[in-house]
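S.K.: Predicted model and sequence follow; I will ask about them next.
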Amino acid sequence: MPPDDLRPNAPPSGAQRREEYVYVDVEGRPVLRVVRLSGGGSKRFWQEHYENGNWETGAVPEDERPLYHLPEVLAQVRDGGTVYVVEGEKDVHTLQAMGVVATTNSGGAGRWLPHHTRSLAGADVVVIADKDEAGLSHALKVARELREAGANVEVFEARIGNDVSDHVGAGLGLGDLVLVPAGIQDDFTRYIEFLDGLDPTLPTEIKFQMARVLLDEAEGDQVPWTSEGPARRGDDDQLFEALRAWRREQASTQGVPAFIVFYDRTLWDLVDRRPSNHQQLLGVWGIGPVKLERHGDALLALLWHDD
């Protein structure tokens, strides 16, 4: 039996419609509508499909469910820009109000489909996870599938609250998002085991932090990537800091968070590889043709200015 929010049943009597989110195809034609309802102190979502000029109750087949704001997303991918992937239409609109391109899949966590991945193949993507087990699991699955399709992906979460809307509502910006450590991304099952073993009465925020500490200790305190980057590397620090300073200037000029220019992981890969030409730059994590054209010469100058 399909989940409640996908069953083609009539809406409950007395429910009040609060939000409607219309999904369109690549040509901008309406395909499905997600309706958010409230009533009796609860909320519920259901889907409707567009047929013969009317909205009818019931979801469309899986292979016809587009990403939210699909035309804008595809245009951003073509232009080499960053696309944010979140869980839920409300979060998409929160990010849209901040001037970035964002998307989600219909139906919530666990409903990401193969053709969604194909829409973002090779793109620069920031996935923002909801801070619960289902949300983080969903975000990591999306990130894994996108990476397999050639996308450059990092996974972040809200610093305050459960999702990016809570985060922004607390007065924080995109640059305040917290990078989900690679230790969790690489060993999510073990992380959940630690999480499940904690006192269930603890606040979610505290449980998540405690589980991360336990995972860090189990791995010998070797979590290679945090919101501050990896452990310091001695003689490489000076070059890394020069790259960070250059990135800050670029971010300030463009009016975007620093990680939109390049992730810390990209900067460290530049330090490790120290490429000497454009072809070698393409082998660096997070650098594709668009960013190569945009920043390639400047990066080579920074990497080799003392030589």
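M.R.: Sure thing, it's come through. Residues are numbered from 1 along each chain as shown.

S.K.: CA atoms for contacts and neighbours, from now on please.
M.R.: Noted.

S.K.: how close does Q47 sit to A129?
M.R.: 23 Å (Cα to Cα, to the nearest Å).

S.K.: same deal with T117?
M.R.: From T117 to A129 the distance is 17 Å (Cα to Cα).

S.K.: Which one's more surrounded, the two?
M.R.: Taking neighbours as other Cα atoms under 10 Å, T117 and A129 compare with A129 leading, 28 against 21.

S.K.: Just confirm the more buried one contacts A143, I think it does.
M.R.: No: applying Cα atoms under 8 Å, one finds A129 not in contact with A143, separated by 10.1 Å.

S.K.: any chance you could map the helices in this protein?
M.R.: 70-78, 89-96, 114-119, 133-148, 164-169, 182-186, 188-196, 204-218, 237-254, 258-261, 264-273, 278-281, 289-304 (DSSP state H).

S.K.: what's S165 in contact with, if anything?
M.R.: The contact partners of S165, by Cα atoms under 8 Å, 6 or more residues apart in numbering, come to 90-91, 94.

S.K.: please redo it, this time with the cut-off set to 7 Å
M.R.: S165 makes contact with 91, 94, according to Cα atoms under 7 Å, 6 or more residues apart in numbering.

S.K.: same deal with E72?
M.R.: E72 sits next to no residue when contact means Cα under 7 Å, 6+ apart.

S.K.: ok, it to V24 distance?
M.R.: Per Cα to Cα, E72 is found 11 Å from V24.

S.K.: so G39 makes contact with Q16?
M.R.: Yes: between G39 and Q16 there is a contact at 6.1 Å, judged by Cα atoms under 7 Å.

S.K.: V153 and T117, how far apart?
M.R.: For V153, the distance to T117 - Cα to Cα - is 12 Å.

S.K.: L214 now?
M.R.: Separation of L214 from T117 (Cα to Cα): 32 Å.

S.K.: take the one below as the second:
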Amino acid sequence: MSLGGLETRQMGPDESRAPGRSGFPGAAAPSLMEGPSSPEEILRGLDPEQLEAARSVRGPVCILAGAGTGKTRAITHRIAYAVASGVVPEQQILAVTFTTRAAGEMRGRLRALGAPRVQARTFHAAALRQLSYFWPQAVGGPKPTLLDSKIGLVADAGRSCGLQLDRPGLRDLASEIEWSKVTQIRPADYEAAVVKAGRTPPMLARDVARAYDAYEELRRERNLLDFESMLELTAAVITDSPSIAEQVRKQYRYFVVDEFQDVNPLQKLLLDAWLGDRDDICVVGDPNQTIYSFAGATPGYLTGFSVAYPHATFVRLVRDYRSTPQVVRVANTALQAAGAAAGVAREHRLELVAQRPDGPDPVYAEYDDEPAEATAVARRIAALVESGTPAREVAVLFRTNSQSAAYEQALADAGVSYTLRGATQFFDRPEIKKALHTLRGASQGEDDAPLVATVRHILQQPQIGLTETAPEGRQARERWESLAALAQLSEDVAAERSGATMADFVAELEARAATEHAPGLEGVTLASLHAAKGLEWDAVFLVGLTEGMLPIIYAEEPEQVEEERRLFYVGVTRAREHLGMSWALARSPGGRKTRKPSRFLDGLRPASPSLAAQRGERRKQAKTIQCRVCAATLIEAAERKLGRCADCPSDYDEALLERLRDWRRETATEQKVPAYVVFTDATLQAIAEREPSGVTQLAGISGVGAVKLERYGQAVLALCAGQPAPVSGEQGDTE
């Protein structure tokens, strides 16, 4: 529903809930899957530290788990072992984590271990279920509407205070209100609190306080709840009502909290309400992966666990099963250089011990400018993919999302497909919801048709919209990639299960949706370092590693710089085997080379002479591109590709451009790749404008590298000469 232009949804009963004996939300339906036959079988295959964690079935327990050390394996086996040993009934366990993906993975593992009724949820999901359930007896009256986004209400609050804010300004103000609420700061205390926290508000502190106060007043007037108020109200309902507290604590007796270093004061308030005076809690985390302090998270609850629970059991997981010794060495060295500001995080630092065989050495590379860096990284990725590394097992990670554009362009030029991380969860995407609804209906009919052909036929219906090739445009391409991933999943199911039917496929989809297990999107992942937390790839490229970018320029206090160092550590530890780190000395070709490599590379990168030699070699190859119309130096990737400024006049044969587009579409369909992998729109327009008559002229157009020249050169030259392009298989050498 919509309220005042604000997208909202009504908070109502949980229709998917399967009530337990008490009717309390959370007791899931039993699973038909069979787990291990005995408690000891559950412990089979755990290393000594994981085994210690799993056998520590009574709290309080604190597991300090380094990156790649198998913490999810340890805690799910601990839960399953406690259930199988009769320590606690599975329906009385609540495992809390921070993302639906992590919660879904945990539920899937617990089902396989024979504990399907354990509740694994995010803080928000658990609070929403409880608040919905207890609302009639605790509060009464109409249930409030839960806000999906603060932006609309923040805009109304800002206007009521005379503040005119653009979209970025609204987002910044919403984030500041969110930080205030999770850290339990009221509007009247905001100005003093930001000074004490050393925080720089996005506008005058008094204006933030006024808008925050207006936001809360409007929210109450309109009977709305945001996610922070939902957590706070749930905690209050439990704390203020002894009968409700008794119900909650009777239902949930055994708690596990993942990523405990990311807990904020508001989440801790709710956790304390759940626990009461009990101590059967297991927390898991790594202080050196604390990267959300800007949002109110604090590692203090993890590092201070021994103070809160002096009798707690502590287990340290340090065996790294994810990364090669070469990658682990970089990660350990990066944290060893942490300054005094690292504080308790440094005291709790885990020295990772690699368990994998040796791999390639990390690659450090310095470039004259950002376009050169992006182009070189794309070429390295293309070589990896060509040598057998799946594109989905490669990631390019950067500090800010604004850095992605150069890599999108460079990967497209190199003929490598990619996907941007950070969009809507896969099964929440409108096109996937519509497709699943249609597929579910089709599964009710005859089941003798071939699965893959039937799925593709359904997905290609106009109302769903899967086409043979990916369309242009980021949002359209992301939609296409989602549907293509669904089609690919049908092929995987058919290959794994001979004779699989539509009903089997729909059952697989619904199981994945229930556990947030999305099919992998084929393509190199482009993501910010924050968005990459919790993920891993065979090959990771950390790019833009310069002072001012990592650490980010506004990280001025020592504590802020150390958090940036931890962000670098998170990026490094995403890599299993290949790790590339690069930086550029200037933003644009021909610009002043005043940038410095990130201080986090000190002690890691090779001595400067070898880098200078590399730079000298690249300088020979680099070239400044000038507009062929006005002779201005071209900076933007699209302009460099066109060979002119975007607003400089240029004539071209529209019929030729149309022929090139038709040929590209046919070629992409034949090769089963997105159209941009053949040539981007900008490259096609550059070809149409210049109408090359020979190989040398065609090779001089940005975006036409050696590989594309070999694959497509003869066809493009034929089209430019007004001749039909040679059919597949007839193109020979272009020389």
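M.R.: Structure's in. What do you need? Please read these numbers as outputs of a predicted model, since none were measured by experiment.

S.K.: Fetch the TM-score of the aligned pair.
M.R.: Here the TM-score for the pair of chains, by TM-score structural alignment, normalised by the length of structure 1, is 0.41; 181 aligned residues with a Cα RMSD of 5.6 Å.

S.K.: ok so, going back, of the helices of structure 1, which is nearest T57 of structure 1?
M.R.: helix 89-96 (18.9 Å; Cα to Cα).

S.K.: Compile the helices of structure 1 into TSV and extend it with columns for distance to R33 of structure 1.
M.R.: Formatted as TSV, the helices of structure 1 follow (distance: least, Cα to Cα, whole Å):
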stretch	distance to R33 of structure 1
helix 70-78	14
helix 89-96	11
helix 114-119	17
helix 133-148	22
helix 164-169	21
helix 182-186	32
helix 188-196	33
helix 204-218	32
helix 237-254	34
helix 258-261	31
helix 264-273	38
helix 278-281	43
helix 289-304	34
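
S.K.: quick one: which of those helices is nearest E56 of structure 1?
M.R.: From the helices of structure 1, taking Cα to Cα, the stretch that ends up closest is helix 89-96, at 20.1 Å.

S.K.: Burial check on V307 of structure 2, number of neighbours?
M.R.: 11.

S.K.: after the host helix or strand of it, next one along is what?
M.R.: Assigned by DSSP states H and E, V307 of structure 2 belongs to helix 305-308. Per DSSP H and E, the first helix or strand lying C-terminal to helix 305-308 of structure 2 is strand 313-317.

S.K.: so which of the helices of structure 1 gets nearest V35 of structure 1?
M.R.: The nearest among the helices of structure 1, by Cα to Cα, is helix 89-96 at 10.5 Å.

S.K.: other SSEs contacting that closest one?
M.R.: The contact analysis (3 or more Cα pairs under 7 Å, 6 or more residues apart in numbering; DSSP states H and E) places helix 89-96 of structure 1 against strand 101-103, helix 164-169.

S.K.: Could you single out the most deeply buried of these?
M.R.: Among those, the stretch with the highest mean neighbour count (mean count of other Cα atoms under 10 Å) is strand 101-103, at a mean of 24.

S.K.: all helices for the stretch 1-150 of structure 2, in order.
M.R.: 39-42, 48-55, 71-84, 100-112, 123-138 (DSSP state H, counting those that start in this stretch).

S.K.: Could you pull out the helices in the stretch 451-600 of structure 2 for me?
M.R.: Using DSSP H, counting those that start in this stretch, helices in the stretch 451-600 of structure 2 cover 451-459, 474-496, 502-514, 558-572.

S.K.: If we go by neighbour counts, what in the longest one is buried?
M.R.: Judged by neighbour count using 16 or more other Cα atoms under 10 Å, the buried positions of helix 474-496 of structure 2 are 477-491, 493-494.

S.K.: Would you mind getting the angle between it and helix 502-514?
M.R.: Interaxial angle of helix 474-496 of structure 2 relative to helix 502-514 (axes from the mean of the first three to the mean of the last three Cα atoms, to 10 degrees): 120 degrees.

S.K.: Which other helices and strands does helix 474-496 of structure 2 contact?
M.R.: Right, helix 474-496 of structure 2 is packed against helix 451-459 by 3+ Cα pairs under 7 Å, 6+ apart.

S.K.: can you map out the strands along the stretch 1-150 of structure 1?
M.R.: Counting by DSSP state E, counting those that start in this stretch, the stretch 1-150 of structure 1 has these strands, from start to end: 16-24, 30-39, 42-51, 54-57, 82-85, 101-103, 124-129.

S.K.: Is it possible to get CSV of those strands that adds distance to M210 of structure 1?
M.R.: CSV is the format used below for these (distance: least, Cα to Cα, whole Å):
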stretch, distance to M210 of structure 1
strand 16-24, 36
strand 30-39, 34
strand 42-51, 31
strand 54-57, 44
strand 82-85, 26
strand 101-103, 31
strand 124-129, 18
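
S.K.: how close does K620 of structure 2 get to A613 of structure 2?
M.R.: Counting by Cα to Cα, the separation of K620 of structure 2 from A613 of structure 2 is 11 Å.

S.K.: Over to L717 of structure 2?
M.R.: 38 Å.

S.K.: which of these two has more neighbours?
M.R.: For L717 of structure 2 versus A613, the count of surrounding residues by other Cα under 10 Å is larger for L717: 22 against 11.

S.K.: Tell me the spacing between the more buried one and A211 of structure 2.
M.R.: Applying Cα to Cα, the value for L717 of structure 2 to A211 of structure 2 is 61 Å.

S.K.: next one: V570 of structure 2
M.R.: V570 of structure 2 is 35 Å from A211 of structure 2, where distance means Cα to Cα.

S.K.: So between the two, which is more surrounded?
M.R.: A211 (26 against 23).

S.K.: Check which helix or strand the more buried one maps to.
M.R.: Going by DSSP H and E, A211 of structure 2 is in helix 205-221.

S.K.: Quick one: list the elements packing against that helix.
M.R.: For helix 205-221 of structure 2, the packing partners by 3+ Cα pairs under 7 Å, 6+ apart come out as helix 151-160, helix 190-197.

S.K.: what do you get if the cut-off is 6 Å, keeping everything else the same?
M.R.: Applying 3 or more Cα pairs under 6 Å, 6 or more residues apart in numbering; DSSP states H and E, one finds that helix 205-221 of structure 2 makes contact with helix 151-160.

S.K.: In the helix or strand following the helix it packs on, which residues are buried?
M.R.: With elements assigned by DSSP H and E, the helix or strand that comes after helix 151-160 of structure 2 is helix 167-182. Counting neighbours by 16+ other Cα under 10 Å, one finds that the buried residues in helix 167-182 of structure 2 are 170-182.
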